[in-house]
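Visitor: just to be clear, the model below is a prediction. Sequence and coordinates:
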Amino acid sequence: MTISPIEELNAAIQSYNPFPTGAAVVREQDVWEQGFPDVTTLNAHASDAVYQAIDRVHHARSAREKVTSMVIIAYKGVGKSHVISRIHHRLKADGSALFIYAGVETYDIKFVNYSFLQTVADSLNHNGSQGVTQWQEVAAAMVNQVGRNVNSDAEAIPAKDLVEKYSQTENNNWVDDLVAKYRRIRRSDPDIIRAIFWTLSENNSDFAVKWLSGKNLAEVRANAMGLPNPSTEKNYQNAEAFKAISQILSLVSEYKPLVICFDELDLDSRVDPESGLTRPQAIAALIKPLVDDIQLSNQSKGFVILTVMMPDTWTQKIKFMSGVPDRVSKRGEPIQLTFMNGDSIIQLVSLWMKEFYQSSNLIPHSPIYPFEENQLRDLGRNSDSSARRVLTWCSENFKIAGVTNIQPSENIVELEDCVEIDFVEIEYNRTLIAIENSIATLLEEKITLAEALWLGFSTIIGQKLENVKINSLEKIKCSASEKSYSLDFKIIGEENGNPVKIGVMVLQIPGGQGVQAGLKRLIDYQRFEITRGCLVRSKEINPGATKAQGYLSDLLSPRLGGEWVKLTGDNIKTLVAIRSLYCSRENYDFTEAAIFDFIARKKLVVDNYIIREILSDPSGQVPSNLSEE
């Protein structure tokens, strides 16, 4: 092994800083995919406690002992989400448990059950340890149980083989046959059983997962798959969602232990005016019946609920809720994460530098160069040395002491060109990648999409765009039962000197009564005090839906002068990324002004297609190339 010349090491250091601000902020993408370098000994007591809990519920003899829960507390940047990421990657590697990650910052706390059902369905649609999705792993285990029930000597068929087999089967009778045989073994909800089996068919898997998440399918698709569409009334959906969650968790845990992680409870301190609960309290109120009410068999492999939060969230918002704390943490007192010391800081920096040097095909004389050991140990003497703070310090001090006149190669950027790093842009780009990976799911989330549009317009208040000067925005109140088909907000301004009030409605539910009800509201200009209605939607509206089509014709008519703006992932992802970054700004120590300045400099809002289309003169036309309902 030959040590690389110091000149080459220095040139590499001058070319690229591997420690951007915010690098230690673990996102949902990092939880599911390969995340950051992990010092496995750091806060190992917390992750080990989870592994031990999995083993206990797995081997517990009584159904009453098959569910447990625990809480991890730590201050910002200490590594709560990083521990979750570590746990997931271990479980995926050894196949010892299935995994659900609930980042609850986007939950509508009025409808927590429904939001969590979507989390369960989406999480189990991530790949597990067998090279297929976790849903497909469960479905394969169910198929193999059916086989053993017929022939006790039957060999288990690998999940990949079953996916290949049923993806190529044109006759759908196999689903009916499997449902009938499985129901002789376990009397679970036949529709949920059917949907899980459908995940083995690649052509139908996405639709099955969509149905399992509580969303409607197009009527033709639902009929073909034999799945009934649920009501779109939100209160009913929320109540039914918990029944579905109970059935799914009970069934899934028959085959493998299950770990459910609740994260991002602390990002929103607002109180819901109807329930009087904060976001952490609403999640705690969800966990209580998960622990108390889900029926498991003595053969179940059980499940573990892990919730991570700030210490003040536990002591001030959860601990004094009646009958709740001992359900949120059956284990007892929360597990406290610790700050880093000199040894763990050196290990962490060594891991980051190892990746840096390996990517450049270099071998350093010291694994932490250009840092010195005494510098890093000094950091460890601080009482609040979090991983995030250490990596931020590394970012700011990643330079060569006393070295000048380094001649970089032609592919290396001069150091002077690297000094002005836009950390907001770095995090925006990372956020955008995460959004792109989940855009299909996000296109179904009306609240998230509407909030993204609202935030976008709020950054250009006072400006003139498409001949409309935006003076203010106003949210439109509605009852909880109308949320999925309500107007979201109105843009108040002036167009060519005349007052204008544009009512904006994101309407992503499939056809049916919900679409009809939404369009009926959108054309009620007098009730909502608007001069123009704007429908934002990616899906076609069933030509056979007579009333809905009539309301749509009214909206687009010259009399009402409304607009249908086509929603696409490419056009909305920028705004959703802005919203996500804005909501998480405290994690990165970004100010609102810094984010708004970045948005303005990059013209992320003023050049956005959807923003401009909402403001532009209505075409009166139905958009082309809409997606299937």
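Guide: Right, received. Where do you want to start?
Visitor: from here on, just use CA atoms for contacts and neighbour counts.
Guide: Noted.
Visitor: looks to me like Met505 is in a strand.
Guide: Yes: counting by DSSP: H, G, I helix; E, B strand; the rest coil, one finds Met505 located in a strand.
Visitor: what's the spacing between the closest residue to it other than its chain neighbours and Glu202?
Guide: Spatial nearest neighbour of Met505, excluding adjacent residues (CA to CA, 6 or more residues apart in numbering): Leu487 at 4.5 Å. Distance of Leu487 to Glu202, computed by CA to CA, to the nearest Å: 36 Å.
Visitor: likewise for Arg579?
Guide: Relative to Glu202, and taking CA to CA, Arg579 is found at 32 Å.
Visitor: assign Ile614 to helix, strand or coil.
Guide: Under three-state DSSP, Ile614 comes out as helix.
Visitor: let's bring in a second one:
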Amino acid sequence: MTNNTSSIDELLKSHNPFAGHMVVRPQQIWGKSFPDVPSINSHASNAVFDALEKINQGQYQTVGITITAEKGLGKSHIISRIRHRLQPQDNYVFIYMGKYDNLNQIKYEFLQNVASSLRAFGKQNVMQIQEIAASLINEAIQRKYSPQQYISDIYPKWLRERSNKFIGQLTQAILKHKPEIPNPYIVKAILWTLSSDHVNYASYWLSGLELSQTYTNAMGLPNIKSNDKEIVSMNIARQLLDITNYYKIPVICFDELDDGNISDFGLTTAQVIATLVKDLYQSIKRGVLLLAMYPDTWNQQIRVLPQAEAVIDRLVSEQPDRQPIALKYLNSDDIVNLVKTWLQDFYQENQQTPPHPLYPFDAGKLKVLGKSKPTVRSVLKWCADNFIDEKIPNPDPPIVEIKIYSVKPYYQSELVHTQAYIDSLIEDESIIAQSLKFAFERLIGKTIEGVTIEKIEEIPNQKHIDFKIVGNQQQIKIGVDVVQIAGGVGITTALRKLIDYQTFDLTRGCLVRSKTIAASATLARENLRRLLKEKGGEWVSLQSQDIKPLIAIWFVWNHREIYELTDDEIFGFIEQQQIAINNPLIREILSDPSGQEPDNLTDEDLPMRIPQSVVNNRVIELNL
């Protein structure tokens, strides 16, 4: 490592490790997170670990824990710590929910979060659901093969020799061993996750989503159709958790409960989730249910619920005073340890040895901060603002340069974050749609590709078209829909909306998508043909390099209060850097349609990349 103050100072001028890192995002809970100081608020994370130990010992079955803290005090940091501490262990499964799009269908959304969480990698470097699948098989047929062996060797051999019939045989063997499992199709879908060619579709089915008939026939799974999606979703979620519980204790975390959304029944997000957790407490075999919220949310929303006592008993089930666990403000030692840990990670990554562990900060100044009892977020913000950074050379810079300078480090940091997690972000239709809409709103009054943008509208009472671009004195009305879902009724319905120009007052429908649409999806393909050939619509290819800057600047704007940035500063930065006006995706949406399918798409049938390194690569013979 380099030990040269001048080279370190050069590094500090161009890299501020604290800028833009005041918010813990879901991707950081699952993947690489912020540097953690285990001693900070250890009482909260230790409560979870202690509860798990007691469940392991049979003292408890299910434990409800609620953490309360003011904004920026570190609730999500604690959840991230718990996830990363549990990941190297075999006997726990981590489930996270931090986004609530539709409070009226919360059980359906919960199922989707359970299924997506089970796709995250566990200790064995495969998905958590694949670990469970391997355990089910091993127990039923008395083997000890790893998930990697099933993925790499056994399943490909069985598929070659027996086609898909072996999944049915395995399912029967498992049900004979565990007759209490009520739904054989859930077992079958779990088993299909060990097939590289079928894992995406099996996970999709387990999420409660409808597959095309081609895939359901191939895997022997029915499409679940019910007028009451909530009941069906909760049944699947409970059964998934019950099967998981044979081998692992679930830790189910509910974060970001203070968003201010209201259901059709007048309940807030926290109230809806509290009611859901009460039901889960009663129905799951064992596990930890963890909630994080503001103190005001607890006092003003949870304590006023009907039957509040019953809810509270389950949300803080083992707290002797029946109160949530409150996080503490940082003291002087906490602040020094926090900054030291962040800087140690930064210097190691850049192969530098600083003059002292806190360089360029002074320990005395950091300790003074502790007297005001700050939050983690405020300390990181102070470090970002007081870090050595490149200076604007002009002693009296114009106002617009000040705006650019204040936004730039946060934008760069968000860009790095977006790049690191682009594979998951590009699958998030909501984030892509909101980023695009935000960018188009910055272009009102501009003329691009012959379209003078007048306004951006939302279309009420429908769930598919994300927004409408109105321009050229109402002569152009482009309905934009981001659709990343795999083949099935979802893409069919989306395309049907995009070609219904009369109902939605459109002159053009625009599909934004990075994946092909399978030839077997006949209804979707017919709607696509009408969009492109009859309706003068367009299919714009979604490319990661085009959407990344739009997502990054939308993240900056979304966190503007935390970063202490104004709308004018952010909007000025967007205009000066031409982030929106010169974006290829923006321009392609506005340009004249080609009438052709894009040629730079990814194959929607392409199997997900799964680690296939196994110690023994021989073909394994098994008798069913």
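Guide: Okay, I see it. Keep in mind the model is a prediction, meaning the values are calculated, not measured.
Visitor: related to what we said a few turns ago, tell me the counterpart of the residue nearest to Met505 of the first structure in the second structure.
Guide: Under the alignment (TM-score structural alignment), Leu487 of the first structure pairs with Ile465 of the second structure.
Visitor: need the contact list for Asn113 of the second structure.
Guide: Ile95, Tyr96, Met97, Ser207 (CA atoms under 8 Å, 6 or more residues apart in numbering).
Visitor: rerun that using 10 Å as the cut-off
Guide: Asn113 of the second structure sits next to Ile95, Tyr96, Met97, Gly98, Lys99, Lys107, Arg119, Ser207, Ala237 when contact means CA atoms under 10 Å, 6 or more residues apart in numbering.
Visitor: sitting in strands, which of those residues do you find?
Guide: Counting by DSSP state E, the contacts of Asn113 of the second structure place Ile95, Tyr96, Met97 in strands.
Visitor: hang on, the earlier thing: between Arg579 and Glu202 of the first structure, tell me which one has more neighbours.
Guide: Arg579 (21 against 16; other CA atoms under 10 Å).
Visitor: quick check: the more buried one vs Glu592 of the first structure, distance?
Guide: Applying CA to CA to Arg579 of the first structure and Glu592 of the first structure gives a distance of 11 Å.
Visitor: so what's in contact with the two at the same time?
Guide: Arg585.
Visitor: any idea how many residues pack against the equivalent of Phe387 of the second structure over in the first structure?
Guide: Using TM-score structural alignment, the partner of Phe387 of the second structure in the first structure is Phe398. A total of 18 residues lie near Phe398 of the first structure under the criterion other CA under 10 Å.
Visitor: so Val288 of the second structure sits right up against Phe254, yeah?
Guide: No: using CA atoms under 10 Å as the test, Val288 of the second structure is too far from Phe254 to be in contact (11.1 Å).
Visitor: picking up where we left off before, identify the farthest-apart pair in the contacts of Asn113 of the second structure.
Guide: The largest separation in those, counting by CA to CA, is between Lys107 and Arg119 at 18.6 Å.
Visitor: for Asp500 of the second structure, give me its contacts.
Guide: Leu506, Thr507, Arg508, Gly509, Leu531, Lys535.
Visitor: helix/strand/coil for the fourth one?
Guide: Using three-state DSSP, the secondary structure recorded for Gly509 of the second structure is strand.
Visitor: what's the burial count for it?
Guide: Look at Gly509 of the second structure: counted by other CA under 10 Å, it has 29 neighbours.
Visitor: do the same with the fifth one
Guide: Applying other CA under 10 Å, we find 24 other residues in the vicinity of Leu531 of the second structure.
Visitor: check the second one too.
Guide: Applying other CA under 10 Å, we find 19 residues neighbouring Thr507 of the second structure.
Visitor: just tell me what it corresponds to in the first structure.
Guide: Using TM-score structural alignment, Thr507 of the second structure lines up with Thr531 in the first structure.
Visitor: for its match, which non-adjacent residue is spatially closest?
Guide: Per CA to CA, 6+ apart, closest to Thr531 of the first structure is Lys501, 5.1 Å.
Visitor: could I get the ones in strands among the contacts of Asn113 of the second structure as a markdown table with distance to Arg143 of the second structure and neighbour count?
Guide: Output for these, formatted as a markdown table (distance: CA to CA, whole Å; neighbours: other CA atoms under 10 Å):
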| residue | distance to Arg143 of the second structure | neighbour count |
| --- | --- | --- |
| Ile95 | 28 | 22 |
| Tyr96 | 31 | 22 |
| Met97 | 34 | 20 |
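Visitor: before we move on, back to that, farthest pair in the contacts of Asp500 of the second structure?
Guide: The two members of those with the most space between them (CA to CA) are Leu506 and Leu531, at 12.0 Å.
Visitor: can you give me the strands for the second structure?
Guide: Ranges of strands in the second structure, per DSSP E, are 62-68, 92-97, 249-254, 287-293, 325-326, 447-448, 451-457, 467-471, 476-482, 508-513, 538-541.
Visitor: which ones are touching the residue nearest to Met505 of the first structure?
Guide: Residues near Leu487 of the first structure by CA under 10 Å, 6+ apart: 450, 475-478, 503-507, 518-519, 521-522, 528, 533-535.
Visitor: can I get the buried part of those as one PyMOL selection?
Guide: Restricted to buried positions by 16 or more other CA atoms under 10 Å, the PyMOL selection for these reads:
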select buried, resi 450+503+504+505+506+507+518+519+521+522+528+533+534+535
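Visitor: can you get me a residue count around Phe34 of the second structure?
Guide: 18.
Visitor: tell me the spacing between the equivalent of it over in the first structure and Gln29 of the first structure.
Guide: Matched by TM-score structural alignment, Phe34 of the second structure corresponds to Phe36 in the first structure. Noted for Phe36 of the first structure: a distance of 11 Å to Gln29 of the first structure, by CA to CA.
Visitor: so what sits against both of the two?
Guide: Jointly contacting Phe36 of the first structure and Gln29 under the rule CA under 10 Å, 6+ apart are Ser85.
Visitor: just give the nearest non-adjacent residue to the aligned partner of Ala292 of the second structure in the first structure, would you?
Guide: Applying TM-score structural alignment, one finds that Ala292 of the second structure aligns to Val308 in the first structure. By the measure of CA to CA, 6+ apart, the closest residue to Val308 of the first structure outside its immediate chain neighbours is Ile72, 4.7 Å from it.
Visitor: the residue nearest to Thr531 of the first structure maps to what in the second structure?
Guide: Counting by TM-score structural alignment, the partner of Lys501 of the first structure is Lys477.
Visitor: its match against Ile469, yeah?
Guide: Yes: under the criterion of CA under 10 Å, Lys477 of the second structure lies in contact with Ile469, with a separation of 5.5 Å.
Visitor: mutual contacts of the two, please.
Guide: Common neighbours of Lys477 of the second structure and Ile469, using CA under 10 Å, 6+ apart, are Ile453, Lys455, Ile456, Glu457, Leu506, Arg508.
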